[in-house]
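Asker: Sequence first, predicted coordinates after that:
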Amino acid sequence: MTPNLILLQIDATNFWIVNWYYIMAVLIGLISLTFAIKNYYKKNKEATSNNPINSIIQPKTSQKNIINIEVNSNSSSKTDKSDNGDLADLRTLKIDSIKHKVHILFIDDDTKFSVVKALKNSGWKKTSSVIDIKSIDIPIIKETDIFFVDINGVGKLLNCQYEGLDIALMLKQKYPNKKVIIYSANNTSYSFHKAWDICDYKLEKNAIFYQFQSLVEKYGLELYS
């Protein structure tokens, strides 16, 4: 019994010396494990770089989809333009169809006012002008759809104090369904006059022809559509 105890005591005391091969084996195992872990993370990192998470979460849009989107967008734009063009063509056709119906009268002492001739040349054949009127019940007044009245230089035959403004006021009050446009080279004349408020439109005499034509088209369509 005694020799065995002494042998055990020797083994316990000299554990690191006697069992060095166990220690080396453990160290080698730890080193190998460390290298294995590093190698694992390295490979995993490379795999992540080659296949980023964003590409999984947000996959690349197919080129076909992009092309389809662009084609559909262009088609929609072309459709809108086509619709607008069709509406414009339809409006033009309507205007052409009423040109022979609309009666237009200019009451202006300027016999050379170029807008009158320009409207006739544009197809509005029932456009006429007078330098003044002696009554608002004469046939030419009754048959007129659109009046253009110069506020200066007319109304003398009716002894109108405010000239064309008085005529315009009488026309609108007598024929509320007719269109009355007043114009003048001096649009500040008698600014208090009621005609400025009840007439359909106010225009400068030196306005471009297109403004007169646009009003004729607008009111013509309202009256005959």
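Answerer: Arrived safely, thanks for sending.
Asker: make it CA atoms for all contacts and neighbour counts henceforth
Answerer: Will do.
Asker: so where do the strands sit in the protein?
Answerer: Using DSSP state E, the strands of the chain run over residues 104-107, 127-130, 146-150, 179-184, 201-204.
Asker: Could you export these as TSV, including mean neighbour count and distance to Thr79?
Answerer: Below are those laid out as TSV (neighbours: other CA atoms under 10 Å; distance: least, CA to CA, whole Å):
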stretch	mean neighbour count	distance to Thr79
strand 104-107	24	38
strand 127-130	18	39
strand 146-150	25	37
strand 179-184	23	37
strand 201-204	16	36
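Asker: now those strands as TSV including distance to Ile10?
Answerer: TSV is the format used below for those (distance: least, CA to CA, whole Å):
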stretch	distance to Ile10
strand 104-107	135
strand 127-130	136
strand 146-150	132
strand 179-184	129
strand 201-204	125
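Asker: right, so of those strands, which gets closest to Lys117?
Answerer: Among the strands of the chain, the nearest to Lys117 by CA to CA is strand 127-130 (8.3 Å).
Asker: Mind giving me the packing neighbours of the closest one?
Answerer: strand 104-107, helix 114-121 (3 or more CA pairs under 8 Å, 6 or more residues apart in numbering; DSSP states H and E).
Asker: Minimum distance to Asp83: which of the ones you listed has it?
Answerer: helix 114-121 (29.0 Å).
Asker: Now tell me what touches that closest one from outside.
Answerer: Applying CA atoms under 8 Å, 6 or more residues apart in numbering, the contact partners of helix 114-121 are Phe106, Lys125, Lys126, Thr127, Ser128, Ser129, Phe209, Phe212, Gln213.
Asker: closest to Tyr201 among the residues you listed?
Answerer: Lowest distance from Tyr201 to the contacts of helix 114-121 (CA to CA) belongs to Phe212, with 10.5 Å.
Asker: mind checking which of the strands of the chain is nearest Glu70?
Answerer: Nearest of those (CA to CA): strand 201-204, 45.9 Å.
Asker: Give me the distance from that closest one to the chain's centre.
Answerer: 28 Å (CA atoms, centre = their mean, to the nearest Å).
Asker: Run through who's touching that strand.
Answerer: Contacts to strand 201-204, defined as CA under 8 Å, 6+ apart, come from residues Val180, Ile181, Ile182, Tyr183, Ser184, Ala185, Asn186, Asn187, Trp196.
Asker: Against that first model, consider the following:
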Amino acid sequence: MKNIIHNTVTLLIGFVGLIGGLIWGYYSKWEFEPVILSIISFLEIIAYFTVPKDKKNNKELTQKSKNKNSQKVEVTVNNFSEPTQSEKKPSIKDKNALIETKKDKIGILFIDDDKNFNIVKILKDSDWKKTKTITDIKSLDINQVKNSEIIFVDINGVGKILNLEYEGLDLALMLKQKYPEKKIIIYSANKNSYSFHEAWDVVDSRLEKNALPYQFQNLVENYSLEFYN
């Protein structure tokens, strides 16, 4: 009942009924019907402003609002759930297992005029099956280069066939410019070889020639993870 009294439409009907009843009563010399209509309409208007609203309904509305808000909070919390196993960083064990799958796929090339450089043998003994070495190259398009994802270039004693002024540095720069997707690493026994050459800035990494074998192997392992995924 209180919902009807406090309905805005009921209030408007009350005003229309009051005005209409007064006009009707004036022209009908205040007959019984218009007087009754005016009184009822007037009482409707008075009731709208004087009868208190139903507190129970207000509580229900408030409770419904709280329930909606709590549902929103629950949804928000669920959005920040724990990451799945696939989203977590791989463990060392998983990483090593993945590296093992790369060993028969990744081509590794050493361009070095030193035939006794033992890193090549160490990598082969570690099952990097596609490891090769050549003393120099006559073209950037030879198969050994095309079929290798990781290329190590000694900066001294190579690049002579191509008449390169800065030998291995020029060769490494040319390889990186022609094959930006390949990993080019330069190494040398001479620490002060043309330190301002552009190759030092564009290659993927550099090592001393007498670096630990593990340092060469570590580069191979880390770079191998970027191929054939």
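Answerer: Done, it's in. For clarity, every value in this text was computed on a predicted model and none was experimentally measured.
Asker: Quantify their similarity with the TM-score.
Answerer: The TM-score (TM-score structural alignment, normalised by the length of structure 1) is 0.61; 142 aligned residues with a CA RMSD of 1.4 Å.
Asker: Between the strands of structure 1, which one is closest to Asn39 of structure 1.
Answerer: For the strands of structure 1, proximity to Asn39 of structure 1 was assessed by CA to CA; strand 201-204 is nearest, at 87.7 Å.
Asker: quick one, longest helix in structure 1?
Answerer: helix 63-98 (DSSP state H).
Asker: Please apply the same query to structure 2.
Answerer: Ranked by residue count under DSSP H, the longest helix found in structure 2 is helix 55-79.
Asker: if I pick the counterpart of Val216 of structure 1 in structure 2, what's in contact with it?
Answerer: Matched by TM-score structural alignment, Val216 of structure 1 corresponds to Val220 in structure 2. By CA under 8 Å, 6+ apart, the contact set of Val220 of structure 2 is Ile150.
Asker: Same question for Ser82 of structure 1.
Answerer: Taking CA under 8 Å, 6+ apart, we find Ser82 of structure 1 in contact with no residue.
Asker: Could you report the neighbour count for Asn163 of structure 2?
Answerer: Residues within reach of Asn163 of structure 2, counting by other CA atoms under 10 Å, total 11.
Asker: what do we get in structure 1 for it?
Answerer: In structure 1, the residue equivalent to Asn163 of structure 2 is Asn159, according to TM-score structural alignment.
Asker: how close does its match sit to Phe147 of structure 1?
Answerer: Counting by CA to CA, to the nearest Å, the separation of Asn159 of structure 1 from Phe147 of structure 1 is 20 Å.
Asker: and what of Ile6 of structure 1?
Answerer: Separation of Ile6 of structure 1 from Phe147 of structure 1 (CA to CA) stands at 139 Å.
Asker: likewise Leu105 of structure 1?
Answerer: Using CA to CA, Leu105 of structure 1 is found at 5 Å from Phe147 of structure 1.
Asker: counterpart of Lys182 of structure 2 in structure 1?
Answerer: By TM-score structural alignment, Lys182 of structure 2 lines up with Lys178 in structure 1.
Asker: what sits against that match?
Answerer: By CA under 8 Å, 6+ apart, Lys178 of structure 1 lies in contact with Thr144, Asp145, Ile146, Phe147, Lys172.
Asker: Distance to Ile67 of structure 1 added to the residues you listed, as JSON lines?
Answerer: JSON lines is the format used below for these (distance: CA to CA, whole Å):
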{"residue": "Thr144", "distance to Ile67 of structure 1": "58"}
{"residue": "Asp145", "distance to Ile67 of structure 1": "55"}
{"residue": "Ile146", "distance to Ile67 of structure 1": "54"}
{"residue": "Phe147", "distance to Ile67 of structure 1": "57"}
{"residue": "Lys172", "distance to Ile67 of structure 1": "60"}
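Asker: Which member of these is positioned nearest Lys112 of structure 1?
Answerer: After measuring the contacts of Lys178 of structure 1 against Lys112 of structure 1 - CA to CA - the closest member comes out as Phe147, at 17.4 Å.
Asker: The closest one is in contact with Val102, isn't it?
Answerer: No. Taking CA atoms under 8 Å as the definition, Phe147 of structure 1 is not a contact partner of Val102, at 10.9 Å.
Asker: Spatially nearest residue to the residue mapped onto Asp110 of structure 1 from structure 2, not counting backbone neighbours?
Answerer: In structure 2, the residue paired with Asp110 of structure 1 is Asp114, using TM-score structural alignment. Of all residues not flanking Asp114 of structure 2 in the chain, Thr135 sits nearest, at 7.1 Å (CA to CA, 6 or more residues apart in numbering).
Asker: hang on, the earlier thing: contacting residues for the match of Asn163 of structure 2?
Answerer: Counted by CA under 8 Å, 6+ apart, Asn159 of structure 1 has zero contacts.
Asker: Next: Ser73 of structure 1.
Answerer: The contact partners of Ser73 of structure 1, by CA under 8 Å, 6+ apart, come to none.
Asker: Residue in structure 2 paired with it?
Answerer: Under the alignment (TM-score structural alignment), Ser73 of structure 1 maps onto nothing in structure 2.
Asker: Distance check, Ser73 of structure 1 against Ile67 of structure 1.
Answerer: 10 Å.
Asker: Likewise for Leu90 of structure 1?
Answerer: Distance of Leu90 of structure 1 to Ile67 of structure 1, given as CA to CA: 34 Å.
Asker: What's the local residue count around the spatially closest residue to Ile167 of structure 1 that is not a sequence neighbour?
Answerer: Nearest non-adjacent residue to Ile167 of structure 1, counting by CA to CA, 6+ apart: Gly155, 6.3 Å away. Gly155 of structure 1 has 26 neighbours, counted by other CA under 10 Å.
Asker: Before I go, just wanted to say thanks for your time.
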